[in-house]
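everything below, folded, please.
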Amino acid sequence: MQSETVDEAIYVQQAELLVDLLSTFKPFFIKGISEYALIELLKKAPYQFFDEDALRDPLILFKTHFVLFHALYQLKRNWRERNEGELDIHALKISLKPIDKSDAEQNDGAKLRGKVITEPDKLAEYYLDWSNFEKTDRDSVETLLNGFWQRMAGLRTANYQQSDIDNAHDLLGVNEADGVSSMSLKRAYKKTLQRVHPDKGGNGQQAQKVIQAYQMLCAYYSLNSAK
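Below you'll find the predicted structure:
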């Protein structure tokens, strides 16, 4: 039971991070981008969110696809609630479209009454339910699944120099000597991201640096706590 709780916490952390990262990709979504192209983009520097084998091994491909679509459907929900656009999600093309004015007005009225109007979406229900991720041959691939999440979390010390770790601390305004918990690190990350996010007057490049710093420090403190 404890293992499932820890696993779920890892799922949630990585998905939240990916939602934040994708929220800086509005120009790509406005233009339209395929799932394949988006995964390829997320595999490369400066993002390096997905492993290099993400599109090679069938099981890893499914896991990558599920995590990506989970984040996309969460982002779709966020943008819809803020009337920022309607994210149309298909494997061949993921695109951000303007919300119909009449629909936006209807949603605004519903918000005042404490609810938001959304149409039933079976695909969204599927991808937003982590049990569908876990139930894919749980027993036979447990080791591989753990390895997948380690790669997702960036738990590879060879990628990080001490100077990178120091810069990440500086960027998020945290001090290792003061003691850094997962909660305090997340608070610092959210505060910094809020300040530099494109939606708040910053720019995508700044936001992505903050996201990468948080991802790096999550890996750094996870490794240190395991020693």
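
please count neighbours and contacts with C-alpha atoms only from this point.
Will do.

how about residue 86, nearest residue that isn't a chain neighbour?
Counting by Cα to Cα, 6 or more residues apart in numbering, the nearest residue to residue 86 once its immediate chain neighbours are dropped is residue 97, at 5.1 Å.

let me see the contact set for that neighbour.
Residue 97 makes contacts with 30, 85, 86, 87, 88, as judged by Cα atoms under 8 Å, 6 or more residues apart in numbering.

can you tell me which helix or strand the closest residue to residue 71 other than its chain neighbours belongs to?
What sits nearest to residue 71 in space, not counting adjacent residues and going by Cα to Cα, 6+ apart, is residue 19, at 5.1 Å. When elements are defined using DSSP states H and E, residue 19 is found to belong to helix 2-22.

cool, residue 79 as well?
Taking DSSP H and E as the definition, one finds residue 79 inside helix 58-81.

residue 88 too?
According to DSSP H and E, residue 88 maps onto strand 86-89.

now the second one, please; I'll put the structures next to each other:
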Amino acid sequence: MSHSERISAIVRILEANPQGMSEFALLKSLQSENLIYLEPDTFTDSLKLFQTHFLLFHHLYRLRDEWHDEGKGCLSIHTLSIQLRPYVQGDAALAFNDPLRAYYLDLDELAKTEAEDVERLLHSFWRGLGQPAQAGERQKALSILGLEQDASESMIRKAWRQQAMALHPDRGGDAEQFKNLSWAKNYLTKCL
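Next comes the predicted model:
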């Protein structure tokens, strides 16, 4: 299937879902219409999943560029929400200075990425979610919550509630600090 045929199929599916859709839902839609072939282990094999993701995002970024050039619309690209939106003049400048765009449009990145690279990326991703891999995680979690070594489960939950009220993003708090706070509570309560 050519790039233009893939793009037409993606546009048709996204237009049928104006609220947007996840990357997974888009892949499944393309697969159900026999527009792409996904091997049975695509979603369990890290390298195959990465390659599938990369190729889809390559086509999405190309579509976004084409739509900007033609003034047709804007394409919001995120793994959790891929959405066609109306064209807004000026959005193109922001879109073209996007480092992810440069990455996904460079097919050499796909060619040079091996299974070990994908595993390193995944490990880095999980560490970035506030799940550090170093020894001393308990001490770090206690420190985040401002607790001592002998903290009980009720003390952990109380400290979390007090800080969560101030740090929750919906209340104007810091999302990163809230994420770390939640990690600390979850880590400590699982260890009890």
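
sorry, back to before: the residue nearest to residue 71 of structure 1 -> structure 2?
Using TM-score structural alignment, the equivalent of residue 19 of structure 1 in structure 2 is residue 7.

right, and that match touches residue 59 too?
Yes. Using Cα atoms under 8 Å as the test, residue 7 of structure 2 is close enough to residue 59 to be in contact (7.0 Å).

neighbour count: the two, which is higher?
Comparing residue 7 of structure 2 with residue 59 by other Cα atoms under 10 Å, the one with more neighbours is residue 59, at 18 against 15.

tell me the counterpart of that one in structure 1.
When structure 1 is aligned by TM-score structural alignment, the residue opposite residue 59 of structure 2 is residue 71.

was I right about its match contacting residue 18?
Yes. Here residue 71 of structure 1 lies in contact with residue 18, judged by Cα under 8 Å, at a distance of 6.2 Å.

so who does residue 66 of structure 1 touch?
If a contact means Cα under 8 Å, 6+ apart, then residue 66 of structure 1 has 127, 133 as its contacts.

what do you get for the one 4 residues further on?
With contacts defined as Cα under 8 Å, 6+ apart, residue 70 of structure 1 is in contact with 15, 124, 127, 128.

quick revisit: which one of the contacts of residue 97 of structure 1 sits closest to residue 24 of structure 1?
Using Cα to Cα, residue 30 comes nearest to residue 24 of structure 1 of those, at 11.7 Å.

give the helix, strand or coil label for the aligned residue in structure 2 for the closest one.
When the two structures are superposed using TM-score structural alignment, residue 30 of structure 1 falls opposite residue 18 in structure 2. Each residue gets one of three states, and residue 18 of structure 2 gets coil by DSSP: H, G, I helix; E, B strand; the rest coil.

burial count for residue 18 of structure 2?
When neighbours are counted by other Cα under 10 Å, residue 18 of structure 2 registers 12.

same thing with residue 190 of structure 2?
When neighbours are counted by other Cα under 10 Å, residue 190 of structure 2 comes out with 9.

now do the strand or helix carrying it: which elements does it pack against?
Assessed by DSSP H and E, residue 190 of structure 2 sits inside helix 175-191. With contacts taken as 3 or more Cα pairs under 8 Å, 6 or more residues apart in numbering; DSSP states H and E, helix 175-191 of structure 2 sits against helix 137-145, helix 153-167.

so which of those comes closest to residue 33 of structure 2?
Nearest of these to residue 33 of structure 2, taken as Cα to Cα: helix 153-167 at 44.8 Å.

now the angle between helix 137-145 and the closest one, please.
With axes from the mean of the first three to the mean of the last three Cα atoms, to 10 degrees defining the directions, helix 153-167 of structure 2 sits at 50 degrees from helix 137-145.

isn't residue 152 of structure 1 up against residue 49?
Yes. With contact defined as Cα under 8 Å, residue 152 of structure 1 and residue 49 form a contacting pair (6.3 Å).

sorry, back to before: residue in structure 2 paired with the residue nearest to residue 86 of structure 1?
In structure 2, the residue equivalent to residue 97 of structure 1 is residue 85, according to TM-score structural alignment.

checking residue 83 of structure 1 next. Helix, strand or coil?
The three-state label given to residue 83 of structure 1 by three-state DSSP is coil.

okay, now whatever residue of structure 2 lines up with it: neighbour count?
Applying TM-score structural alignment, one finds that residue 83 of structure 1 aligns to residue 71 in structure 2. Burial of residue 71 of structure 2 is recorded as 14 neighbouring residues (other Cα under 10 Å).

alright, I will stop here.
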